[in-house]
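Visitor: Sequence first, then the predicted structure, then my questions.
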Amino acid sequence: MGQLIDGKWDDRWYDTKASGGKFVRSTAGFRNWITADGSAGPSGTDGFKAESGRYHLYVSYACPWAHRTLIFRAIKGLSEHITLSVVHPDMLSDGWTFATDLPGTTGDTLFGLQFLRDIYLRADPQISGRVTVPILWDKQRNTIVSNESSEIIRMLNSAFDGITGNHDDYWPAPLRDQIEQMNTRIYDTINNGVYKAGFATSQSAYDDAVGPLFDSLDWLEAHLSSNRYLLGDTLTEADWRLFTTLIRFDPVYHLHFKCNRRRIIDYPNLWGFTRELYQHPGVAETTEMNHIVRHYHYSHDTINPNRIIPINPVLDYAKPHGRS
């Protein structure tokens, strides 16, 4: 994953030498919010009113952070209101590209550009930072609203309800403190934990990440033995944030990132939970396993220099989950 420095492309991987072999994720740079009336959100500026057809989402099917936004676009009935571009899963010396030689890719359906970095440069020709997905683009103001997935899903959760009539709430006020607590542990030890293990370049950095990862998976397995979802009987954003890691775990993280103490299929409750969320209306269509498997094994030459794509286990996500 390269970066832009003062508007110039720099094909440079994360520097783990400065952090003792540990992978440290960079932060998102665009933090505006779409709101129902266009007023300012928790960060950024005002002027981003929820309107049908005004916004465009750039994603990778391979990326778990982008997958969150695809799920919310689907389950909140926003597919007809927010247009979409899907990058190619191979992330090589030019970063994410709009190549279209693989099923599921779309090219840049908005501008016809070649690279995802061109979208960032369109927003700011002198920008510095990592070129990441997802990107939520405003066609009216010709700029990026946000490239922070955790905030994009909260916008999609409620800002467009008056347009779609879909008032399903995955960020309900009475549960917000509990959701935040759940998100904090899951993000640190699981969502980002698999990356900290997989991208570690020292034994100690790997050990520091992989232990808490499986401690949290063991904890969730016990928790889900008496709870249908993470917050009891209420399906929330915490579940969807966990799901995008779980769905990638056995096909990718177990082997490629050396997270191999156990698989999700070895956890009866987590495996049933994963299948239930996959079978939620609209979610299977957001899950493109060919992109997921190819991206990780083909793009990370520091881990898989010969770019050999494994045959992978056969997993039946459509099998009855038994969690009703």
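Guide: Nice, I can see it. Numbering: from 1, shown residues only.
Visitor: from here on, contacts and neighbour counts on C-alpha atoms
Guide: Noted.
Visitor: and the spatially most central residue of the chain, helix, strand or coil?
Guide: What sits nearest the mean C-alpha location of the chain, by C-alpha atoms, centre = their mean, is residue 65, with 1.2 Å. On the three-state scheme (DSSP: H, G, I helix; E, B strand; the rest coil), residue 65 is labelled helix.
Visitor: Could I get the full set of strands for the chain?
Guide: Secondary structure of the chain (DSSP state E): strands at 3-5, 8-10, 55-59, 82-86, 129-130, 135-138, 143-146.
Visitor: And the contacts of the second one?
Guide: By that I understand strand 8-10. 2, 3, 4, 117, 126 (C-alpha atoms under 8 Å, 6 or more residues apart in numbering).
Visitor: Show me the helices in the stretch 151-300 of the chain, by range?
Guide: For the stretch 151-300 of the chain, helices defined by DSSP state H, counting those that start in this stretch occupy the ranges 161-164, 176-186, 193-198, 203-223, 237-248, 254-256, 268-278, 289-299.
Visitor: Deepest-packed of the ones you listed, please.
Guide: helix 193-198 (a mean of 25; mean count of other C-alpha atoms under 10 Å).
Visitor: this is the other structure I want to compare:
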Amino acid sequence: MSNETLTPSTLRPSYVEPGKDFDRDTNYIEDRIALDGRDGWPVEPGRYRLVAARACPWANRTAIVRRLLGLERVISLGMPGPTHDKNSWTFDLDPNGVDPVLGIERIQQAYFARFPDYPRGITVPALVDVPSGKVVTNNYPQITLDFETEWADYHRPGAPDLYPVALRAEIDEVANLIFHDVNNGVYKCGFAGSQKSYERAYGTLFSRLDWLEERLTNQRYLVGDTITEADIRLFTTLARFDAVYHGHFKCNRNKLSEMPVLWAYARDLFQTPGFGDTIDFEQIKKHYYVTHSDINPTGIVPAGPDASGWLTAHGREALGGRPFGDGTPPEAPLESERVPAL
């Protein structure tokens, strides 16, 4: 992506367009950090910083993969606060509101350092080149795949294979269905601009959740007998379902906790090192209920639901499976990256 392809534009101030379906802009900065440095960004320990807000489900994926593979040693983590304005996410959780590595107040500054007047959404996750302060990519589906493949030389001993070659076609197929119908499906409900578009998205979402309920009845994980990229992509939506999507996005046919198989599956992953230890329910709720002022103009953040249920027994071990395959669980999170205990 080059400067010549971009023109100045203002960022969209609202998430809902009356009378229209929600249409996510999936045009991302497609540069990749690769072993061969094909786009000018070679794999290099310590060079890049992952900016990934706790609140964001797309960013949450990258934080989980980074943890599971042990990439904390080679890719640092910057964490914006849970809320943002129409311009970008800010580092309001850091001292003086400045990211301690990048020295910026907003992730927007990293985008503009590379593309002045960047015209699209200033999104997380984003990988930033620390020496130049320029954003490299915000292409979140590719970021995790590259963590799993291009960064393999820097995986921790015992890191799981989250994208096994023999299962990639099935992982990609399942992940694609989940993206359109579940990950993005909840947003299609919440940001629907008409009753008709909402009801269409609602039907698609719950049909897919029913399909997942059936698929996971007799197998512990989505593809194969170990945790893969597909499970990570589904988990971050399930983790936010009862806290946000059920009420805020009107995805209220039932709660996740009322779908016995999916609820047990989600708890199984939550209790697996690398998953629940990246989840901060208070930040998640504050992000959605405060930031989406067009659908929650009061800005009131719900006190519930009680999150302690995530720690209850799930019984999924009876289905067999090996969470990390031939690998091992990750070590405890870095002290600076720990989330509040439930």
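Guide: Okay, I see it. From a predicted model like this one, the values you see are computed outputs, not experimental measurements.
Visitor: rewinding a little: would TSV of the helices of the stretch 151-300 of structure 1 with distance to residue 318 of structure 1 be doable?
Guide: Converted to TSV, the helices of the stretch 151-300 of structure 1 look like this (distance: least, C-alpha to C-alpha, whole Å):
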stretch	distance to residue 318 of structure 1
helix 161-164	28
helix 176-186	25
helix 193-198	25
helix 203-223	20
helix 237-248	12
helix 254-256	21
helix 268-278	7
helix 289-299	14
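Visitor: Quick check: which of these is nearest to residue 69 of structure 1?
Guide: helix 237-248 (9.8 Å; C-alpha to C-alpha).
Visitor: Just tell me the aligned range of the closest one in structure 2.
Guide: Using TM-score structural alignment, helix 237-248 of structure 1 corresponds to residues 229-240 of structure 2.
Visitor: Could you pull out the helices in the stretch 1-150 of structure 1 for me?
Guide: 64-75, 117-123, 149-158.
Visitor: now the angle between strand 55-59 and the longest one, please.
Guide: Put plainly, it is helix 64-75 of structure 1. 140 degrees (axes from the mean of the first three to the mean of the last three C-alpha atoms, to 10 degrees).
Visitor: Can you tell me the closest non-neighbouring residue to the counterpart of residue 191 of structure 1 in structure 2?
Guide: Using TM-score structural alignment, the partner of residue 191 of structure 1 in structure 2 is residue 183. Using C-alpha to C-alpha, 6 or more residues apart in numbering and skipping the chain neighbours, the partner closest in space to residue 183 of structure 2 is residue 237 (5.8 Å).
Visitor: Pull the contacting residues for the alignment partner in structure 1 of residue 24 of structure 2.
Guide: Aligned by TM-score structural alignment, residue 24 of structure 2 pairs with residue 25 of structure 1. Residues near residue 25 of structure 1 by C-alpha under 8 Å, 6+ apart: none.
Visitor: quick one: the closest residue to residue 83 of structure 1 other than its chain neighbours from residue 254 of structure 1, how far?
Guide: Spatially, and ignoring its direct neighbours in sequence, residue 83 of structure 1 is nearest to residue 56 (4.7 Å; C-alpha to C-alpha, 6+ apart). Separation of residue 56 of structure 1 from residue 254 of structure 1 (C-alpha to C-alpha, to the nearest Å) stands at 33 Å.
Visitor: Looking at structure 1, name the residue matched to residue 254 of structure 2.
Guide: In structure 1, residue 254 of structure 2 lands on residue 262 (TM-score structural alignment).
Visitor: do the same with residue 165 of structure 2
Guide: Using TM-score structural alignment, residue 165 of structure 2 sits opposite residue 173 in structure 1.
Visitor: What about that match, how many residues nearby?
Guide: By the criterion of other C-alpha atoms under 10 Å, residue 173 of structure 1 has 9 neighbours.
Visitor: Repeat that for residue 92 of structure 1.
Guide: Residue 92 of structure 1, neighbours per other C-alpha under 10 Å, totals 16.
Visitor: what's the matching residue for residue 276 of structure 1 over in structure 2?
Guide: By TM-score structural alignment, residue 276 of structure 1 lines up with residue 268.
Visitor: That match contacts residue 314, correct?
Guide: Yes: with contact defined as C-alpha atoms under 8 Å, residue 268 of structure 2 counts as touching residue 314 (6.0 Å).
Visitor: coming back round to it: any idea how far the residue nearest to residue 183 of structure 2 is from residue 246 of structure 2?
Guide: 11 Å.
Visitor: Ok, residue 204 of structure 2 next?
Guide: Taken as C-alpha to C-alpha, the span from residue 204 of structure 2 to residue 246 of structure 2 is 15 Å.
Visitor: count of neighbours near residue 307 of structure 1?
Guide: 16.
Visitor: oh, I was asking about residue 137 of structure 2
Guide: Taking other C-alpha under 10 Å as the criterion, the count of residues near residue 137 of structure 2 is 24.
Visitor: Aligned to it, what sits in structure 1?
Guide: In structure 1, residue 137 of structure 2 lands on residue 146 (TM-score structural alignment).
Visitor: and the counterpart of residue 45 of structure 2 in structure 1, what is it in contact with?
Guide: Residue 45 of structure 2 maps onto residue 52 in structure 1 when the alignment is built from TM-score structural alignment. Residues in contact with residue 52 of structure 1 (C-alpha under 8 Å, 6+ apart) are 80, 81, 82, 163.
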